[in-house]
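Visitor: need a 3D model of the sequence below.
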Amino acid sequence: MHCGPPDMVCETKIVAAEDHEALPGAKKDALLSAAGAMWPPLPAAPGPAAAPAAPPPAPDAQQLGGAGGTGPPGGRGVCIREFRAAEQDAARRIFYDGIMERIPNTAFRGLRQHPRTQLLYALLAALCFAVTRSLLLTCLVPAGLLGLRYYYSRKVILAYLDCALHTDMADIEQYYMKPPGSCFWVAVLDGNVVGIVAARAHEEDNTVELLRMSVDSRFRGKGIAKALGRKVLEFAVVHNYSAVVLGTTAVKVAAHKLYESLGFRHMGASDHYVLPGMTLSLAERLFFQVRYHRYRLQLREE
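Guide: Below is the predicted model:
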């Protein structure tokens, strides 16, 4: 066995922490390097698991509108696009349902817009009491008058519907999509048509008329009607028309507020408007009245 000479002894000097600063710089660095080589650093204690990455933000309503569509505020997933021939029946159904809602509105709510008619009905009730002296018959007069208003409102509006469904709404593709200066749009939600609107140009005064706006009653209050209206305004701007006009016999205040929110100005109203389908008989004049409102949005001065 071979042993090393006794004078070759390895001596290790232990240096306290407070003595580090007393060592010469080079020697201190050498000692620290040697210590690091002899005792590698311990692995760090396991810490709490890293939080998972936050999911990407959800797309907004505009992104959910679909390619080429417009997602109205509050109308997530709604796409406004041009009409397709396969949607003829769906568009006619929405138009029909929207117009049929006007029968009770015109017969009952609309009476508030015609104070002269109210006065006439009150005089008829008073005359009935003066002749019969019967409170029962007098109380039945208003009910009978309202019943006649409903009958004639239904009669005239059904005639108007028949006229519309046999003219422009009979072939939307031919009437609105092919002629220049006209267009028809639909609002689509989950593959179903839930709203419609049309535009037709009047070249004589360089304006566009907003027509046939209607939204399925199950999907109202979601901003769809406003998005449809804006589509007509965009159409007018792109094609360099000077103004957008519309006329309506709507009784509901919400419809008029919608037009005003789009920037339209009320240009006046008429109680002598003749609705297509009216016969102007004495009975119709007595039990059916509509007020026709005109609106205009000036885009640029001529």
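
Visitor: only C-alpha atoms from now on, for both contacts and neighbour counts.
Guide: Will do.

Visitor: please enumerate the helices of the stretch 101-250 of the chain.
Guide: Taking DSSP state H, counting those that start in this stretch as the test, the helices found in the stretch 101-250 of the chain are 102-107, 115-132, 135-165, 172, 224-238.

Visitor: tell me the SS of residue 81?
Guide: Taking DSSP: H, G, I helix; E, B strand; the rest coil as the rule, one finds residue 81 in the strand state.

Visitor: tell me how far it lies from residue 189.
Guide: 11 Å (C-alpha to C-alpha, to the nearest Å).

Visitor: between those two, who's got more neighbours?
Guide: residue 81 (20 against 17; other C-alpha atoms under 10 Å).

Visitor: tell me how far that one lies from residue 193.
Guide: Counting by C-alpha to C-alpha - residue 81 and residue 193 are separated by 10 Å.

Visitor: between the two, which contacts overlap?
Guide: When contacts are counted by C-alpha atoms under 8 Å, 6 or more residues apart in numbering, residue 81 and residue 193 have 186, 187 as shared neighbours.

Visitor: tell me the most buried of the helices of the stretch 101-250 of the chain?
Guide: For the helices of the stretch 101-250 of the chain, the largest average neighbour count (mean count of other C-alpha atoms under 10 Å) is found in helix 172, namely a mean of 22.

Visitor: show me how far that one is from its chain's centre.
Guide: 22 Å (C-alpha atoms, centre = their mean, to the nearest Å).

Visitor: residues making contact with that helix?
Guide: Residues from elsewhere that reach helix 172, judged by C-alpha under 8 Å, 6+ apart: 85, 88, 184.

Visitor: helix, strand, or coil at the second one?
Guide: Classification of residue 88 by three-state DSSP places it in helix.

Visitor: so what's it closest to, chain neighbours aside?
Guide: With C-alpha to C-alpha, 6 or more residues apart in numbering as the criterion, residue 88 has its nearest non-adjacent residue at 6.9 Å, and that residue is residue 172.

Visitor: now swap in residue 300 and tell me
Guide: residue 242 (5.1 Å).

Visitor: that neighbour: what's it in contact with?
Guide: Residue 242 touches 206, 207, 236, 298, 299, 300, 301, 302, counting by C-alpha under 8 Å, 6+ apart.

Visitor: ok, the fourth one touching residue 241?
Guide: No. Counting by C-alpha atoms under 8 Å, residue 241 is not a contact partner of residue 298; they are 9.3 Å apart.

Visitor: which of these two has more neighbours?
Guide: Neighbour comparison, residue 298 and residue 241: the larger count goes to residue 241, with 23 against 15 (by other C-alpha under 10 Å).

Visitor: and the gap between the more buried one and residue 92?
Guide: 28 Å.

Visitor: out of the helices of the stretch 101-250 of the chain, which gets nearest to residue 36?
Guide: helix 224-238 (71.2 Å; C-alpha to C-alpha).

Visitor: structure for this one too, so we can compare:
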Amino acid sequence: MAPHHIRKYQDQDREAVVDMFTKGTLHHFPYAFFYLLKQPRSFLLLLGVPGALFLGSGSLLLSLLALPGLLAFLWLLARYPFSWYIDNALSTDMKDINKFYLSDRGSCFWVAESEGQVVGMVGAYPAQKTLIAQKCLEMLHLSVRQEYQGQGIAQSLTKTLLQFAQDQGYNAVVLRTLFYNYPAQRVYEKLGFWKSHEAFDSLKWRVVAIPFFYYEYSVPSSL
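Guide: Below you'll find the model as predicted:
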């Protein structure tokens, strides 16, 4: 297990951070695709369309040729929310990380460094919309390079953020994660987060039937 340390983001980290963010987000996409394939409506599409073509044309070949096209459609459909999420983040909060996260005391962005390279990251920003009427900090973009996962880096980044929340006087930390992201959920629950509710983040995710788990953490008083 390689040692690591946590520090604030610097401009020279941008290329590594963007690469890690993009690859880390797309890493979840295959799971979403296979989950979508298991949905009843996908079965209906994959069986119904070829069946209708066969009944209409009498051609088994035509109905079989429709399957690759339908699978490609479902592949693109499942990928779209992830691609949109990446593009949106890179044009908003991650467009200028220093300006968005490090220009105010109430927000921050950290990276984990190991063996001279950036291998993890997490952002913290005041929550804009929550179900609880408290001063909340939102955890954003927690990610660790695949080859460094399982070494406690995600836990170190999360602990750093929780200490920051306490130092800044926040009452709670909130986050959301894909419902099948079990490794992340184990980290959160180990550190004292609990699942507050489950919901679709937007229509894009509802279309592919992928909900998010929303987690909360009560920040202990620093007094």
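
Visitor: what is the equivalent residue in the second structure for the residue nearest to residue 300 of the first structure?
Guide: Using TM-score structural alignment, the equivalent of residue 242 of the first structure in the second structure is residue 171.

Visitor: returning to what we had before: got the helices of the stretch 101-250 of the first structure as TSV, with distance to residue 197 of the first structure columns?
Guide: Shown next, in TSV, are the helices of the stretch 101-250 of the first structure (distance: least, C-alpha to C-alpha, whole Å):
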stretch	distance to residue 197 of the first structure
helix 102-107	17
helix 115-132	33
helix 135-165	14
helix 172	11
helix 224-238	6
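
Visitor: which one of the ones you listed lies nearest to residue 259 of the first structure?
Guide: helix 224-238 (8.2 Å).

Visitor: and the closest one, how far from the second structure on average?
Guide: Compared with the second structure after the fit, helix 224-238 of the first structure shows a mean deviation of 1.2 Å (mean C-alpha distance after the TM-score superposition for the first structure).

Visitor: before we move on, what about stretch 151-160 of the first structure?
Guide: Relative to the second structure, stretch 151-160 of the first structure is 2.6 Å off (mean C-alpha distance after the TM-score superposition for the first structure).

Visitor: what does that stretch contact?
Guide: Stretch 151-160 of the first structure is contacted from outside by 99-100, 103-104, 106-107, 275-278, 284, 287-288, using C-alpha under 8 Å, 6+ apart.

Visitor: adding distance to residue 151 of the first structure, write these out as JSON lines.
Guide: Formatted as JSON lines, those follow (distance: C-alpha to C-alpha, whole Å):
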{"residue": "99", "distance to residue 151 of the first structure": "15"}
{"residue": "100", "distance to residue 151 of the first structure": "13"}
{"residue": "103", "distance to residue 151 of the first structure": "9"}
{"residue": "104", "distance to residue 151 of the first structure": "10"}
{"residue": "106", "distance to residue 151 of the first structure": "11"}
{"residue": "107", "distance to residue 151 of the first structure": "8"}
{"residue": "275", "distance to residue 151 of the first structure": "16"}
{"residue": "276", "distance to residue 151 of the first structure": "17"}
{"residue": "277", "distance to residue 151 of the first structure": "15"}
{"residue": "278", "distance to residue 151 of the first structure": "13"}
{"residue": "284", "distance to residue 151 of the first structure": "10"}
{"residue": "287", "distance to residue 151 of the first structure": "9"}
{"residue": "288", "distance to residue 151 of the first structure": "9"}
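
Visitor: ok, so of those residues, who is nearest residue 231 of the first structure?
Guide: Residue 231 of the first structure has its nearest neighbour among the contacts of stretch 151-160 of the first structure in residue 99, at 21.6 Å by C-alpha to C-alpha.

Visitor: residue in the second structure paired with that closest one?
Guide: Using TM-score structural alignment, residue 99 of the first structure sits opposite residue 25 in the second structure.

Visitor: look up how far residue 94 of the second structure lies from its match.
Guide: If you go by C-alpha to C-alpha, the gap between residue 25 of the second structure and residue 94 of the second structure works out to 14 Å.

Visitor: returning to that earlier point: in CSV, list the contacts of helix 172 of the first structure along with distance to residue 229 of the first structure and neighbour count.
Guide: Formatted as CSV, these follow (distance: C-alpha to C-alpha, whole Å; neighbours: other C-alpha atoms under 10 Å):
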residue, distance to residue 229 of the first structure, neighbour count
85, 21, 12
88, 20, 15
184, 12, 25
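
Visitor: and which of those is nearest to residue 27 of the first structure?
Guide: residue 184 (89.6 Å).

Visitor: check contacts around the closest residue to that closest one other than its chain neighbours.
Guide: What sits nearest to residue 184 of the first structure in space, not counting adjacent residues and going by C-alpha to C-alpha, 6+ apart, is residue 198, at 4.3 Å. Shown in contact with residue 198 of the first structure (C-alpha under 8 Å, 6+ apart): 176, 182, 183, 184, 185, 210, 211, 212, 213, 232.

Visitor: aligned partner of the third one in the second structure?
Guide: It refers to residue 183 of the first structure. Aligned counterpart of residue 183 of the first structure in the second structure: residue 108 (TM-score structural alignment).

Visitor: what number of residues are in the vicinity of its match?
Guide: 22.

Visitor: residue boundaries of the strands in the first structure?
Guide: Ranges of strands in the first structure, per DSSP state E, are 78-82, 182-189, 192-202, 207-215, 243-248, 265-270, 292-298.

Visitor: counting neighbours, what do you get for the aligned residue in the second structure for residue 255 of the first structure?
Guide: When the second structure is aligned by TM-score structural alignment, residue 255 of the first structure is paired with residue 184. Residues contacting residue 184 of the second structure under the criterion other C-alpha under 10 Å number 17.

Visitor: how far away is residue 184 of the second structure from residue 175 of the second structure?
Guide: 11 Å.

Visitor: do residue 148 of the second structure as well
Guide: For residue 148 of the second structure, the distance to residue 175 of the second structure (C-alpha to C-alpha) stands at 22 Å.

Visitor: the two - which one has more neighbours?
Guide: Neighbour totals were compared for residue 148 of the second structure and residue 175, and residue 175 leads with 22 against 15 (other C-alpha under 10 Å).
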